[in-house]
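J.: have a look at this prediction, sequence included:
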Amino acid sequence: MLKSLSIKSLYVLALAEGEGVGTAYEYFAKRLVLARWLKNRQAQERKPQRLLIAGLPEKYGSSLDFLQLAQELDVEVTVADERPSALQKLQNSLATAQAEGWLTAVSPQLISLTHLADLSPIDEPFDLCLGSEGLQRLDADHRPDYVRHVQRLASSAALFVPNGDNMAHTNISGLAGVTLAEMQQLLGNAKTGYIDMPPFPPGITRSDEQREQATSGTMEAMAMWGLGYYARLEHFLPTAVRRKQSHIVYALMNLDKELDTDKH
């Protein structure tokens, strides 16, 4: 079971990656989905032992939120990516977070791929596979190859991609997007949905002084506390609103048994 971490707490990880409150909000929103899903999974089977992070984010962050999840679950972590710069960025971000007292029990194994769609160098099984801001990097022809490898390697998988129906976000972020319909077509019976709809526009930048103030200021702490409640209410909004405003489409795959059908 995951800890109840606030956006203010997760902001430390975002800062370690050189990111800001938008990334901390994203991490919080993803944890809400993963916490419910993993709680149901762990009630049905043994505790996960091994985690694969199949591709690092294209541009924003280094998936330190997934390493935080790994530490809480006490699992071994393998990270695979084809970009040496992304793997080095992860190592630098992890070292920064550890200097702040975070992720001190995590030591991921890094695997360098030749192509994100080709996970064939990995042959050991995993209980859980996670990926964020990676699938959209692949051409449509290569996405099924990536998915087949994930399904081969893991008994459970969760993928998070930029929402292709939110053109404002993809234009500002510079990322390609994948629509919910495309995810459903690609992944079949996976449970899919929308998350990450912060009540502020994307692309906001802050000075180092403002970032430091956000980690210690009372007003900033109260604002982040309010954001946490807002994030919990996202899934009550009409689907049409979330389709156009959410930053992320997610898919949850239970690959070793029939999927449950409850909705988030």
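T.: Received, thanks. Residues are numbered from 1 along each chain as shown.
J.: all contacts plus neighbour counts: C-alpha atoms, from now on.
T.: OK.
J.: ok, the most far-flung residue of the chain relative to its centre to residue 235 distance?
T.: Distance from the C-alpha centroid of the chain, by C-alpha atoms, centre = their mean, peaks at residue 218 (27.9 Å). For residue 218, the distance to residue 235 equals 28 Å [C-alpha to C-alpha, to the nearest Å].
J.: and for residue 165?
T.: Distance, residue 165 to residue 235, using C-alpha to C-alpha: 17 Å.
J.: now do residue 67
T.: According to C-alpha to C-alpha, residue 67 and residue 235 sit 25 Å apart.
J.: all strands of the chain, in order?
T.: In the chain, the segments counted as strands under DSSP state E are 50-54, 76-81, 109-112, 128-132, 156-162, 191-195, 248-254.
J.: next, the buried residues of the third one.
T.: Within strand 109-112, the residues that count as buried by 16 or more other C-alpha atoms under 10 Å are 110-112.
J.: who has more neighbours out of residue 165 and residue 235?
T.: Ranked by neighbour count (other C-alpha atoms under 10 Å), residue 165 and residue 235 place residue 165 first, with 21 against 17.
J.: another structure for you, compare them:
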Amino acid sequence: MLRTLSIKSLYVPALAEGEGVGTAYEYFAKRLVLARWLKNQPKPAHLLIAGLPEKYGSSLDFLLLAEELGAAVTIVDERPSALQKLQKSLVAAQKEGWLMAASPKLIPVHHLADLGEIAPEFDLCLGSEGLQRLDASDRPAYMRHVRRLASRAALFAPNGDNVAHTNISGLAGITLAEMQQLARQNAQTGYIDMPPFPPGITRSDEQREQATSGRFEAIAMWGLGFYARLEHFLLTAVRRSQSHIVYALLEGGD
């Protein structure tokens, strides 16, 4: 159902967001999970992005997924700055020839955990780096709304068991056990996004631009893609301590 895209290809929308190869790797890792999950399911006609990332990127990978599936997109978030950042990132990606058909509907809400004003008209709900920014007491309400709004949902959050990642990223984390408790029944959960380089690496704008055309960078990113496919076969204890993301794939109502 989803095209096979390389990390080098996904580097272009990541760069449009002001991010780098770490974000491109994350997008690739999420696509591996979503491609396996969605391949035997009906194509969604209406897709909801329930909250934009707290800090890194603007979920252009989800807009790319929606474009591939031919789905209309609605995005909800309580932060005007995040919605503006998304619009700016989308314009930058379109200047590079990406996401030319993307025209998401943006809905500002008062609070991400209170989505009662949103009608349940979606086939698929996606969210990344949003759940952890809610207070622990608000997370169950958010999950209830997600289940109400869409027949299927895929949620991604920083891995709370990887202290090095959460400390350097400045993000709160959610452990897999916490994600499983929130997801409850009808859910697949796991760890992904374990790049073989330390978190917190920064590159200049010139280095980022060079990575889009350099031959060595292309070979390195091909190797990263091969490595990403092997993550699933690593010991659970290794993935628990080293992965950047925990995820939950939800089907059916609560």
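T.: Cool, got the structure. Given the structure is predicted, the values throughout are model-derived calculations rather than measurements.
J.: figure out which of the strands of the first structure is closest to residue 227 of the first structure.
T.: Of all the strands of the first structure, it is strand 191-195 that lies closest to residue 227 of the first structure, at 13.6 Å by C-alpha to C-alpha.
J.: which secondary structure elements does the closest one sit against?
T.: Applying 3 or more C-alpha pairs under 8 Å, 6 or more residues apart in numbering; DSSP states H and E, one finds that strand 191-195 of the first structure contacts helix 180-187, helix 239-245, strand 248-254.
J.: have a look at how far, on average, the first one is from the second structure.
T.: Comparison of helix 180-187 of the first structure with the second structure after fitting gives an average deviation of 0.6 Å (mean C-alpha distance after the TM-score superposition for the first structure).
J.: ok, longest helix in the second structure?
T.: helix 21-38 (DSSP state H).
J.: mean shift between that helix and the first structure?
T.: Compared with the first structure after fitting, helix 21-38 of the second structure has a mean deviation of 0.2 Å; criterion: mean C-alpha distance after the TM-score superposition for the first structure.
J.: in that helix, what's buried?
T.: 21-34.
J.: for the strands of the first structure, give me TSV that also has distance to residue 226 of the first structure.
T.: As requested, the strands of the first structure are arranged in TSV below (distance: least, C-alpha to C-alpha, whole Å):
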stretch	distance to residue 226 of the first structure
strand 50-54	30
strand 76-81	32
strand 109-112	37
strand 128-132	25
strand 156-162	24
strand 191-195	17
strand 248-254	21
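J.: helices of the stretch 1-150 of the first structure, start to end?
T.: 7-16, 21-44, 64-73, 84-99, 143-153 (DSSP state H, counting those that start in this stretch).
J.: counting contacts, what elements does the longest helix of the second structure pack onto?
T.: Checking 3+ C-alpha pairs under 8 Å, 6+ apart, helix 21-38 of the second structure ends up next to helix 7-16, helix 215-230.
J.: contact partners for the closest residue to residue 5 of the first structure other than its chain neighbours?
T.: If you skip the residues right next to it in sequence, residue 5 of the first structure has residue 28 as its closest partner in space, 7.7 Å away by C-alpha to C-alpha, 6 or more residues apart in numbering. Counting by C-alpha atoms under 8 Å, 6 or more residues apart in numbering, residue 28 of the first structure touches 5-7, 10, 228, 231.
J.: try residue 92 of the second structure
T.: 16-17.
J.: if we can go back for a sec, and among the helices and strands packed on strand 191-195 of the first structure, the most buried is which?
T.: Compared across those, strand 248-254 shows the largest average neighbour count, a mean of 24 (mean count of other C-alpha atoms under 10 Å).
J.: burial of residue 226 of the second structure, as a residue count?
T.: Residues contacting residue 226 of the second structure under the criterion other C-alpha under 10 Å number 13.
J.: same deal with residue 151 of the first structure?
T.: 18.
J.: likewise residue 121 of the first structure?
T.: 11.
J.: what of the one 10 residues further on?
T.: Counted with other C-alpha under 10 Å, the neighbours of residue 131 of the first structure add up to 22.
J.: likewise residue 223 of the second structure?
T.: 12.
J.: next up, the contacts around residue 122 of the second structure.
T.: Here residue 122 of the second structure is in contact with 44-48, 149-151 (C-alpha under 8 Å, 6+ apart).
J.: contacts only, for the nearest residue to residue 29 of the second structure once chain neighbours are set aside.
T.: Residue nearest to residue 29 of the second structure in three dimensions, not counting chain neighbours: residue 193, with 5.6 Å by C-alpha to C-alpha, 6+ apart. Residue 193 of the second structure makes contacts with 25-26, 29-30, 228, 231, 243-245, as judged by C-alpha under 8 Å, 6+ apart.
J.: please repeat the previous calculation with a cut-off of 10 Å.
T.: Applying C-alpha atoms under 10 Å, 6 or more residues apart in numbering, we find residue 193 of the second structure in contact with 22-23, 25-30, 158-159, 228, 231-232, 239, 242-246.
J.: what's the answer for residue 117 of the second structure, then?
T.: Contacts of residue 117 of the second structure by C-alpha under 10 Å, 6+ apart are 109-110.
J.: tell me the counterpart of it in the first structure.
T.: Aligning on TM-score structural alignment places residue 117 of the second structure opposite residue 121 in the first structure.
J.: okay, that match and residue 86 of the first structure: tell me how far apart.
T.: From residue 121 of the first structure to residue 86 of the first structure the distance is 18 Å (C-alpha to C-alpha).
J.: thank you, goodbye.
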